[in-house]
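turn this into a structure:
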Amino acid sequence: MKNILIVEDNPGVRDMVREYLTEHGYQVRVASNGAEGLLEARHHRPDLVLLDVMMPGMDGLEFLRRFRATEGVPVIFLTAKDTELDKVLGLELGADDYVTKPFSMAELLARVRAHLRRSQETPAGTVLRAGELELDATSRLFHVRGQRAELTRSEFELMTAFLRAPGRVFSRSELLEQLQEEALGSERTIDVHVRNLRTKIEEQPGQPRIIETVFGVGYRLNPGPER
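As a prediction, the model looks like this:
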């Protein structure tokens, strides 16, 4: 049984989502703010987090900053904000997806299922390597220059796509398809995830040499020298 953590200060929304997900076979724990959410996550290790943005005390953005320091499980924002800036900020901090309130419970369930399924999928080929990069699909571990790097679920999926085809140019729409077929997204989402990846794998993120931008098209992984 998968463990889902809901961090939401509105008791009506929190209880409605908890009851709905419980009815569909999930074990659900709840917290009313970011500080409580971190305690729950530390003790019960969720498989996925549903995270409100605006909360008293520690808000969702601060929760995500701290949570992403150690955990890579999927995080879906529950947000009343619908501007591109707000969504981009959440993605930059490591969120995998977002739904805007008010939302359909059926849509939320579909996204939860999609992210949980993808977090469990094992791509063909146990270990993928290129240059200074190594990705173990079975253990879901990623190393760069021999050092482990913590990736979010979305970052791991993008890195898998790049490592399956070093040197291939991927359009943003192709990379978006690697993330989630059920969830709505924009090509801007890919730019944010790539920027986050560069901070984790590039020695100089401002002058990337591993994930290269192909202007007017998308991105490619520089194969680098054979190891």
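
for the rest of this, base every contact and every neighbour count on C-alpha atoms.
Fine.

now the helices for the chain?
For the chain, the helices defined by DSSP state H occupy 11-23, 34-44, 60-67, 84-92, 105-120, 153-164, 172-177, 187-201.

most packed of the ones you listed?
Stretch with highest mean neighbour count among the helices of the chain: helix 153-164 (a mean of 22; mean count of other C-alpha atoms under 10 Å).

residues in contact with it?
72-74, 96, 119, 123, 128-130, 135, 140, 168, 175, 178-179, 193-194, 197, 220-221 (C-alpha atoms under 8 Å, 6 or more residues apart in numbering).

before we move on, back to that, can you tell me which of the helices of the chain comes nearest to Arg145?
Smallest distance to Arg145 across the helices of the chain (C-alpha to C-alpha): 8.6 Å, for helix 187-201.

one step back: format the helices of the chain as a markdown table; extra columns: distance to Leu78.
Converted to a markdown table, these look like this (distance: least, C-alpha to C-alpha, whole Å):
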| stretch | distance to Leu78 |
| --- | --- |
| helix 11-23 | 10 |
| helix 34-44 | 13 |
| helix 60-67 | 9 |
| helix 84-92 | 11 |
| helix 105-120 | 9 |
| helix 153-164 | 17 |
| helix 172-177 | 20 |
| helix 187-201 | 17 |
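
another for comparison:
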Amino acid sequence: MAHRILLLEDEQAIADTLLYSLRSEGFEVMHVPLVREALAAFALQAPDLAILDVGLPDGNGFDVCRAIRKTSELPIVFLTARSEEIDRILGLELGADDYVSKPFSPREVCARVKAILRRSAVRPAATAPDAAPLQLDEAAQRIRCAGQWLALTRYEYRLLATLLKRPQRIFSRAELMDLVWDDASDTADRTVDAHIKLVRAKLRDAGASADLIQTHRHMGYSLSA
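Sure thing, here's the model as predicted:
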């Protein structure tokens, strides 16, 4: 069955280009130009992934992401002409899986969509948890905390998995950028800090008994043994 994608984009020329590319790759795409239409489409039938423009006539893609994140961990890609660092950080803090700035290559967007869908594919449940506070399932690219699987975005998973593989080892922000992000040159220290904050919150929500991620002033981060 073809993956369903919700495309929120008000510029018809850009939408037509993406529609052609995505459909050529076998995706089923619903295109809407307004925030209210995107929310209505999501409520009617949740897609497998959403591509959200930021600047729209009746709002912005950040608002749509916030609304979706109240009930769903749906993979989200922001597509926008706004390339400032603060906008990228805001999108990631809201739980986006990727951020593509205009102008862009439709083939690159398709490749990113396919990669995200592969990573977020549902896999069979693993065996009962062991006694460790965190359990890494690399095959399914997921992490369990206190008996429940964490709802992590792509970079949240990669960040926590990197720390989990080397407990007590201090990773600098630069090392984490190189190991976790696909294009470290476009990533800033604040992005690492923002993701650490989000992962910590999810660990607390899952019932972690202590702050498992330790901050080492002027050095970086480590995971408690």
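
got a TM-score for the two of them?
Aligned and superposed, the two chains score 0.78 in TM-score terms (TM-score structural alignment, normalised by the length of the second structure); 217 aligned residues with a C-alpha RMSD of 3.2 Å.

and the contacts of helix 153-164 of the first structure, which of them are buried?
Buried by 16 or more other C-alpha atoms under 10 Å: 72-74, 96, 119, 123, 128-130, 135, 140, 175, 179, 193-194, 197, 220-221, out of the contacts of helix 153-164 of the first structure.

these two touch, right, Leu64 of the first structure and Gly94?
Yes. Under the criterion of C-alpha atoms under 8 Å, Leu64 of the first structure makes contact with Gly94 at 7.1 Å.

look up how far Thr22 of the first structure lies from Thr83 of the first structure.
31 Å (C-alpha to C-alpha, to the nearest Å).

find the centremost residue of the first structure, please.
The first structure has Asp96 as the residue nearest its centroid, 3.1 Å off, counting by C-alpha atoms, centre = their mean.

surely that residue is in contact with Leu78?
No. Contact between Asp96 of the first structure and Leu78 fails when scored by C-alpha under 8 Å: they sit 11.6 Å apart.

in the second structure, what residues pair with stretch 66-86 of the first structure?
Mapping stretch 66-86 of the first structure onto the second structure (TM-score structural alignment) gives residues 67-87.

between the two ends of that stretch, what distance do you get?
18 Å.

check contacts around Gln180 of the first structure.
Counting by C-alpha under 8 Å, 6+ apart, Gln180 of the first structure touches 114-115.

change it to 10 Å
Residues near Gln180 of the first structure by C-alpha atoms under 10 Å, 6 or more residues apart in numbering: 96-97, 111, 114-115, 117-118, 154, 157.

distance check, the nearest residue to Thr17 of the second structure once chain neighbours are set aside against Arg112 of the second structure.
Leaving aside its sequence neighbours, Thr17 of the second structure sits nearest to Pro106 (C-alpha to C-alpha, 6 or more residues apart in numbering; 7.0 Å). Computed as C-alpha to C-alpha, the Pro106 of the second structure to Arg112 of the second structure distance reads 10 Å.

which neighbours do Leu64 and Gly94 of the first structure share?
Jointly contacting Leu64 of the first structure and Gly94 under the rule C-alpha under 10 Å, 6+ apart are Val75.
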